[in-house]
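Asker: need coordinates for the below:
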Amino acid sequence: MRIIKTMLNETYKGLLIAWNYKFETFLQLIMMGIVFTGIGFITGGGRISSGQMTFTLIGYSLWLYSSIIIAGMCRDLLGEAQAGTLEQIFMSPVPVALILIGRSFATLITATVNILLFTLAVLWGFQIHISWQWQSLVIFMITLAGLFGFGFLIAGAALVFKRIGELAGLTANALLFLNGSMLPVEKFPPWLAVVAKSLPTTQGVILLRETLLKLQPMDRLWQDGSLSFLCSQSVFYFGGGLLFFMWCVRRAKMAGTLGYY
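Answerer: Sure, this is the predicted structure:
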């Protein structure tokens, strides 16, 4: 009960902070639209194509989630370290990993509202039509689990190396260019396709397109192994990211640098 209450409190606090910075949220929506339109011009060879924009929207929306979650988990820890309150979080009877997940839920809720508003504006502005399928929600949730694990990896690195803003930015940019948002992974060189499919969002983008654009049923995706690959990949990222984060916590404590920035 204490764990659930703490996670809910962290979620509520995060929502209050997001509400107090509404203007920043508005600017984020504007930036989303500008970047998405620019990608559309690039992938369309200087022209806006409704079909290409539909293809890009799925990967771009999932990339937005990845960049917000990864940056949010890293920013929370660095902000606490700068304020000198990071060690107080580790004094809580609730594991710090669960506190981070609670804060990430708040980030996830605000991100969903922002991305939903952005998606509705894009669907209306570019006359995009997508047949929504319940299977896509399952695939999305499985992909999110892997993203949270990847966020734990970056958050753990923040505890050890402190100033890793460039690493978080590099990771976000790599996911945008390699998750198939702008170009199908099938058109990548073989070695690059292997790298791309090892990232936490690429397989999710592929399967979301299969369900939303090609209307493939879940059982077929399971039979061909693509869905089972996504499930195992997300379990690997979440479990591995959590273990790495715990190892980084122990290392920072042993070095006496947990609260340093």
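Asker: going by C-alpha atoms from here, please, whenever you check contacts or count neighbours.
Answerer: OK.
Asker: please name the nearest non-neighbouring residue to the residue nearest to the spatial centre of the chain.
Answerer: Among the residues of the chain, the smallest C-alpha distance to the mean C-alpha position (Cα atoms, centre = their mean) belongs to Ser66, namely 1.8 Å. In space, and not counting its chain neighbours, Ser66 is closest to Leu147: 6.2 Å by Cα to Cα, 6 or more residues apart in numbering.
Asker: ok, that neighbour touching Ile69?
Answerer: Yes - taking Cα atoms under 8 Å as the definition, Leu147 is a contact partner of Ile69 at 7.4 Å.
Asker: so what's the residue count around the residue nearest to Ser66?
Answerer: The burial count assigned to Leu147 is 24, neighbours taken as other Cα atoms under 10 Å.
Asker: which parts of this protein are helices?
Answerer: Listed in chain order, the helices found in the chain under DSSP state H are 2-20, 22-43, 50-83, 86-90, 96-125, 134-161, 165-178, 190-197, 202-212, 218-223, 226-255.
Asker: quick one: the longest one to helix 202-212, angle?
Answerer: Relative orientation of helix 50-83 and helix 202-212, computed by axes from the mean of the first three to the mean of the last three Cα atoms, to 10 degrees: 140 degrees.
Asker: cool, the first one as well?
Answerer: With the same axes, to 10 degrees as the basis, helix 2-20 and helix 202-212 are set at 80 degrees to each other.
Asker: what helices and strands are in contact with helix 2-20?
Answerer: With contacts taken as 3 or more Cα pairs under 8 Å, 6 or more residues apart in numbering; DSSP states H and E, helix 2-20 sits against helix 96-125.
Asker: next one: the helix it packs on to chain centre, how far?
Answerer: Centroid displacement of helix 96-125 relative to its chain, using Cα atoms, centre = their mean, to the nearest Å, is 9 Å.
Asker: buried residues, it. List them.
Answerer: Within helix 96-125, the residues scored as buried using 16 or more other Cα atoms under 10 Å are 96, 99-108, 110-111, 114-115, 118-119, 122-123.
Asker: ok, the residue nearest to the centre of the chain touching Thr171?
Answerer: No - using Cα under 8 Å, Ser66 is not in contact with Thr171, being 9.6 Å away.
Asker: verify the stated contact: Thr43 with Ser50.
Answerer: No - here Thr43 does not reach Ser50: they are 11.5 Å apart, not a contact under Cα under 8 Å.
Asker: one more, so I can put them side by side:
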Amino acid sequence: MLELFLAELKRGRIQFRRYLFESIGGIAIATLTFYGLFLSASYIAGPGLKFGDRLDAIIVGYVLWTLVLFVMTSISGTLQREAQTGTLEQLFISPFSASQVFLSRAIADLLLQFGLIGAILVIIMALTGRWLAFPLSLILPLLTVLLGAYGISFAMGSLALIFKRVGQVSGIFQFGLLFLMSIPTEEWTGGMRIVGNLLPMSPGAGILRNLMARQLPLDLPQLSIALINGGLYFALGICLFSWAERRVKRYGNLNDY
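Answerer: Sure, this is the predicted structure:
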């Protein structure tokens, strides 16, 4: 498994270096989109607008959305690209299982993308003048968010295996993810708090907003909920992907156009 991960990391590094201009363009688009929304909100609200820590929370949510969006599209996008280039079947007859191959590739690509996400965050903080806190305790809730994101990514990958083209569905999911990463479910109470804890990645995102935007201590009971949430969605995504893999192999339409 380590050999597979190192190979995928080398592949990702080569592609990243070869298409560096595209990566720089992605940083520019992400930061300019956020800053345009920020200027529009400031103009509409007038000179007396005071965001307070809400702007910090919005920045956290936007950067999380950028990160989760990359994770969600990594597996389904890889499946569609491999099918178009005619190399999808080679991945499924490798000594490793398909889920191991795609998970190793997604994690390797994510490690390379962390630098881009960090650059986007620093530029946004510099443009808005709002500097977030980065305690070491944010690693645990970030892992819960990534678990849920990879679960959704595998679920989208299962759709790509069966239906081949899922671009429109992926576009709809992008707006849903923006809602999940931006809405402050950690402030909900009563029955709505339970709903917020059931939404994918929402508990972990709420903890990150509390840590980075509001400088609150780590909420251990809420972290436990976030771990369960991320683990369940990850397990569900793996199960759906395994079912889709068995289905396309049984009907012999793995690489159909």
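Asker: can you pull the TM-score for these?
Answerer: Once superposed, chain against chain, the TM-score is 0.89 (TM-score structural alignment, normalised by the length of structure 2); 253 aligned residues with a Cα RMSD of 2.4 Å.
Asker: as CSV, the helices of structure 1 with distance to Pro184 of structure 1 would be great.
Answerer: CSV is the format used below for those (distance: least, Cα to Cα, whole Å):
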stretch, distance to Pro184 of structure 1
helix 2-20, 34
helix 22-43, 11
helix 50-83, 9
helix 86-90, 42
helix 96-125, 21
helix 134-161, 18
helix 165-178, 9
helix 190-197, 9
helix 202-212, 8
helix 218-223, 18
helix 226-255, 16
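Asker: these: which one's closest to Tyr261 of structure 1?
Answerer: For these, proximity to Tyr261 of structure 1 was assessed by Cα to Cα; helix 50-83 is nearest, at 5.8 Å.
Asker: so the closest one versus helix 134-161, what angle?
Answerer: For the pair helix 50-83 of structure 1 and helix 134-161, the angle between their directions (the same axes, to 10 degrees) equals 30 degrees.
Asker: next, the angle from helix 50-83 of structure 1 to helix 22-43.
Answerer: Angle, helix 50-83 of structure 1 to helix 22-43, by the same axes, to 10 degrees: 140 degrees.
Asker: tell me what helix 50-83 of structure 1 is packed against?
Answerer: helix 22-43, helix 96-125, helix 134-161, helix 165-178, helix 202-212.
Asker: and these as a markdown table, adding distance to Leu57 of structure 1?
Answerer: As requested, the helices and strands packed on helix 50-83 of structure 1 are exported to a markdown table (distance: least, Cα to Cα, whole Å):
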| stretch | distance to Leu57 of structure 1 |
| --- | --- |
| helix 22-43 | 8 |
| helix 96-125 | 8 |
| helix 134-161 | 14 |
| helix 165-178 | 12 |
| helix 202-212 | 10 |
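Asker: looking at those helices, which is nearest to Gly14 of structure 1?
Answerer: helix 96-125 (5.2 Å).
Asker: which residues in structure 2 does the closest one match up with?
Answerer: For helix 96-125 of structure 1, the aligned range in structure 2 is residues 98-127, judged by TM-score structural alignment.
Asker: over to stretch 57-70 of structure 1?
Answerer: Per TM-score structural alignment, the counterpart of stretch 57-70 of structure 1 in structure 2 is residues 59-72.
Asker: same check, this time on stretch 241-253 of structure 1
Answerer: Under the alignment (TM-score structural alignment), stretch 241-253 of structure 1 falls on residues 237-249 in structure 2.
Asker: mean deviation of the matching stretch from structure 1?
Answerer: Averaged over the aligned pairs, stretch 237-249 of structure 2 sits 0.5 Å from structure 1 after superposition, using mean Cα distance after the TM-score superposition for structure 1.
Asker: what's that stretch in contact with?
Answerer: 99, 150-155, 157-159, 161-162, 254 (Cα atoms under 8 Å, 6 or more residues apart in numbering).
Asker: same thing with stretch 53-62 of structure 2?
Answerer: 34, 121, 124-125, 130-132, 178, 181-182, 205, 208-210, 212-214.
Asker: buried subset of these?
Answerer: In these, the ones that pass as buried (16+ other Cα under 10 Å) are 34, 121, 124-125, 130, 132, 178, 181-182, 205, 208-210, 212-214.
Asker: doesn't Gln135 make contact with Met218 of structure 1?
Answerer: Yes - at 6.4 Å, Met218 of structure 1 and Gln135 qualify as touching, with contact defined as Cα under 8 Å.
Asker: which neighbours do those two have in common?
Answerer: Contact with both Met218 of structure 1 and Gln135 is made by residues Thr211, according to Cα under 8 Å, 6+ apart.
Asker: now the end-to-end length of stretch 184-203 of structure 1.
Answerer: Stretch 184-203 of structure 1 has an end-to-end distance of 11 Å (Cα to Cα, to the nearest Å).
Asker: ugh, wrong one, I meant stretch 179-190 of structure 2
Answerer: First-to-last residue span, stretch 179-190 of structure 2, Cα to Cα: 20 Å.
Asker: wait, Leu86 of structure 1 sits on Leu77?
Answerer: Yes - Leu86 of structure 1 sits in contact with Leu77 when judged by Cα under 8 Å, with a separation of 7.0 Å.
Asker: in stretch 222-232 of structure 1, what's buried?
Answerer: Along stretch 222-232 of structure 1, these residues count as buried under the neighbour rule (16+ other Cα under 10 Å): Leu227, Leu230, Cys231.
Asker: out of those, which one sits closest to Ile4 of structure 1?
Answerer: Of all those, Ile4 of structure 1 sits closest to Cys231, with 25.6 Å by Cα to Cα.
Asker: residues contacting Thr259 of structure 1?
Answerer: Just so we're on the same page, residue 259 of structure 1 is Gly rather than Thr. By Cα under 8 Å, 6+ apart, the contact list for Gly259 of structure 1 reads Ala81, Gly84, Thr85, Leu86, Glu87.
Asker: alignment lookup: the third one to structure 2.
Answerer: Alignment note (TM-score structural alignment): Thr85 of structure 1 maps to Thr87 of structure 2.
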